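1. Got a predicted structure here, sequence first:
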Amino acid sequence: MLIWEFSAQDLALTRFSHSPLAELSNSVQVLKEPGEHAVHLRWVREVRPRIDWAAYGLLSALVRVPNVYVPEFLTPVATAWEPTLDEELAQLVATSAEQVRVDVDRITAPLAPEVAALRADPAAGLNRLAAEVRAYWEAALAPYWTRIRRLVEGEILRRAQQMSTGGPAALFADLHPRVSWADGSLRIAHRWFTGERTLDGGRGLVLVPSVFAWPGVYSQTNPPYQPGLVYPPRGVATLWERPSSAPDGLVGVLGRTRAQLLTELGAPASTTELATRLGLSAPNLSHHLSALTAAGLVARHRTGRLVLYLRTGLAETWIGQS
């Protein structure tokens, strides 16, 4: 059990971020150990034929299974809301030789030859790692990144709504089965780690939704890195699914098209995504979304230039009773 003690300043600075590099590191573990990550099996089946681990020797050696520790320079907790992969790779190759060795020395198992070479010559090793990461990204994550981002954006919208109505207690209440909040402290029931920590100097905690973290939860506690908690977003089980059937009771009230549309909005989606999934024209989809929004069953949220739709609490209740 890890216990994190919060000050008022820490709580005020708690925020969200999404790290492409941390997502990538978690996805390597999923590919290596798919039986532990059943919701991603469709993705595994598509991606595994593209991956030859011999081409990613250093990346593979750093993300071992079973996974107890991955060096923090490969699993960053970003201070920006959503850094690009290029930004994170620039940060990776700029890691000091001293910090690389500190992180590598936290690995308790004997070092693989590739990792030992990284420790001996951090600059050369980090450049090799960055090249492997970029190649792996293009093969394994780039084709799916828009879908992943949408789910994470929806997660953050949902959590913001929770916090606005119920405060921090509501934010942490159902974050993950192994996470709980009480008396100003966050408790994370880790299998391999126990201890008590005070958040470092009022820097706050960064919450990092990661689809490939499922079903686990990971924490970042080692200085000088930003404290962070990596957890799977709600709706991750729907990420690779094809459209599901709407409940008969819902169809009877709303009609098949609107019932199906509401069923699809368990995770936020754009009109383009919804039209593709359901085979609807843009005007037809817009007509149904407008009706559901007017009925209080769908909410509309803008994130940058994109508009996302998701079910409201009322719709969740309807579907739960259908």
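-> Received it, and whenever you're ready, just let me know what you need. What you see is a predicted model; the values in this text were computed from it and never measured.
2. C-alpha from now on. contacts and neighbour counts both.
-> Noted.
3. what's the neighbour count on the residue lying closest to Asp200 once chain neighbours are set aside?
-> Among residues not flanking Asp200 along the chain, Pro227 sits closest, at 7.5 Å (Cα to Cα, 6 or more residues apart in numbering). The local packing of Pro227 (other Cα atoms under 10 Å) involves 23 other residues.
4. Assess the claim that Ala22 and Leu74 are in contact.
-> Yes - here Ala22 lies in contact with Leu74, judged by Cα atoms under 8 Å, at a distance of 6.8 Å.
5. And here is the other one:
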Amino acid sequence: MIRYRFGQDDVLRTRFAIAPLMELIGAFYVLRRPERYVVHRRWLKWAASRVGDLDLTLLDAAAPFGGPYWPVFVSPPPREPHATIEAELSRVRETPPERVLAEITHRYPDRLPAAARPFAGDPAGALGELVEQMRALWDAVLGPRWVTISALLESEIASRARSLAALGSRAAFADLHPSVSWEAGCLSVRPTSKSATDVNLAGRGLLLIPSAFTWPTVWPRIDPPWDPALVYPPTGIGDIWEPADTDHGALKSLIGCRRARILQELDRPAATLELAARMRVSAGGISDHLSVLRRAGLVTRRREGRRVVYARTLTGDALCRPST
């Protein structure tokens, strides 16, 4: 059991984040042990054929399934509330080679398996290849579904943050997960692979990370360089891959032909100029329609460097996505 002990300021300093690399590792676990993850059966059916030709041997060595420890450099603690996969993979690539070697040997103290030996022989080179494998996996099975996944996670964060602010810690933590309980300033997680541990938050607060692919368990994080964190499956995870039967004619009648076309084009997130080029219309007109769709909760926007990228929300997905 792990007990997170809250002091006077720790509830106020509890915060949320979305961790793309945590989803990547979780999705890799689901692909390796499909029988354990019935919630993701539809996603697995779609994803399995997309990974058959990928070389993921270094990722398999660096993110082993099970065991008391797996290397932290593969999925470092998030620094932003909603980081991009590009930024997170850059952080992995920048890991010092000596840390890569230290964490790999910590995971395999007796003998390195063949797949892990490149990390000992050439840590920097193996790290670069590992990042390429992670990027290939993301592009194959997570990137095309990230709008759906992140919309669910954003909805979870908004709902739980409102409960925390309006109703207090007991309400916010009560239904976090069946293995998690709150009592008298202490958040308990049971059982875990770790021995009984008390973690005094000491003013640091707790980092809560909703994750689609951690289902059906929670992942407590207490080892450096992590501050105390808990990765948990969001509410509504059981419906994430449910298809929606869509009549695009009805959609056009509902929101208009141009807005329906924009929503359909956002199957791939895009900036205003990209959408205008795809549709061969003016950027100003696209921008006006995007503003309406955003106010209606059908699209979201985020900044990536100098670009503002638009993507469908879960509601927008439900309106557009046909049965699969």
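-> Great, that's in hand. Worth saying up front: this structure is predicted, and the values here are computed from it rather than measured.
6. How much space separates the residue nearest to Asp200 of the first structure from His301 of the first structure?
-> The gap separating Pro227 of the first structure from His301 of the first structure is 29 Å, by Cα to Cα, to the nearest Å.
7. Next: Tyr136 of the first structure.
-> Counting by Cα to Cα, the separation of Tyr136 of the first structure from His301 of the first structure is 33 Å.
8. same question, Leu111 of the first structure
-> 47 Å.
9. Superposed on the first structure, what's the mean shift for the longest helix along the second structure?
-> Counting by DSSP state H, the longest helix found in the second structure is helix 146-167. Aligned to the first structure and superposed, helix 146-167 of the second structure gives a mean residue distance of 1.1 Å (mean Cα distance after the TM-score superposition for the first structure).
10. got the contact list for that helix?
-> For helix 146-167 of the second structure, the external contacting residues (Cα atoms under 8 Å, 6 or more residues apart in numbering) are 16, 18, 169, 171-172, 210-212, 234-237, 240, 269, 311-314, 317.
11. Please pick the buried ones from the residues you listed.
-> Burial by neighbour count, judged by 16 or more other Cα atoms under 10 Å, picks out 16, 18, 169, 172, 210-212, 234-235, 237, 240, 269, 311-314, 317 from those.
12. Strands - which of those land there?
-> 16, 210, 311-312 (DSSP state E).
13. quick one, strands of the stretch 1-150 of the second structure?
-> Counting by DSSP state E, counting those that start in this stretch, one finds strands in the stretch 1-150 of the second structure at the ranges 2-5, 15-16.
14. residues in contact with the residue nearest the centre of the first structure?
-> The structure's the first structure has its C-alpha centroid closest to Ser210; by Cα atoms, centre = their mean the separation is 1.3 Å. By Cα under 8 Å, 6+ apart, the residues touching Ser210 of the first structure are 18, 22-23, 26, 152, 230-233.
15. Can you flag which of those belong to helices?
-> Short answer: the contacts of Ser210 of the first structure in helices (DSSP H) are 22-23, 26, 152.
16. tally of neighbours for Leu201 of the second structure?
-> Leu201 of the second structure has 20 nearby residues by other Cα under 10 Å.
17. Where does stretch 251-260 of the first structure end up in the second structure?
-> Under TM-score structural alignment, stretch 251-260 of the first structure has no counterpart anywhere in the second structure.
18. quick one: buried residues of stretch 59-72 of the first structure?
-> 59-64, 69-72.
19. Let's see which of those end up in helices.
-> Members of the buried residues of stretch 59-72 of the first structure lying in helices (criterion: DSSP H): 59-62.
20. On the three-state scheme, Arg258 of the second structure is what?
-> Following DSSP: H, G, I helix; E, B strand; the rest coil, the label given to Arg258 of the second structure is helix.
21. tell me the SS of the residue of the first structure positioned farthest from its centre?
-> Distance to the chain centre peaks in the first structure at Gly252, reaching 35.7 Å (criterion: Cα atoms, centre = their mean). With three-state DSSP as the basis, Gly252 of the first structure sits in helix.
22. sorry, back to before: show me which of the ones in helices among the buried residues of stretch 59-72 of the first structure is closest to Leu11 of the first structure.
-> Nearest to Leu11 of the first structure among these is Leu62, at 32.6 Å by Cα to Cα.
23. Just give the nearest non-adjacent residue to the closest one, would you?
-> Once flanking residues are discounted, Leu62 of the first structure sits nearest to Val70: 6.2 Å by Cα to Cα, 6+ apart.
24. Return the distance of that neighbour relative to Arg158 of the first structure.
-> Distance, Val70 of the first structure to Arg158 of the first structure, using Cα to Cα: 29 Å.
25. what does Ala124 of the first structure give?
-> Here Ala124 of the first structure is placed at a distance of 42 Å from Arg158 of the first structure (Cα to Cα).
26. got it, and Ser281 of the first structure?
-> Note on Ser281 of the first structure: its distance to Arg158 of the first structure, by Cα to Cα, is 28 Å.
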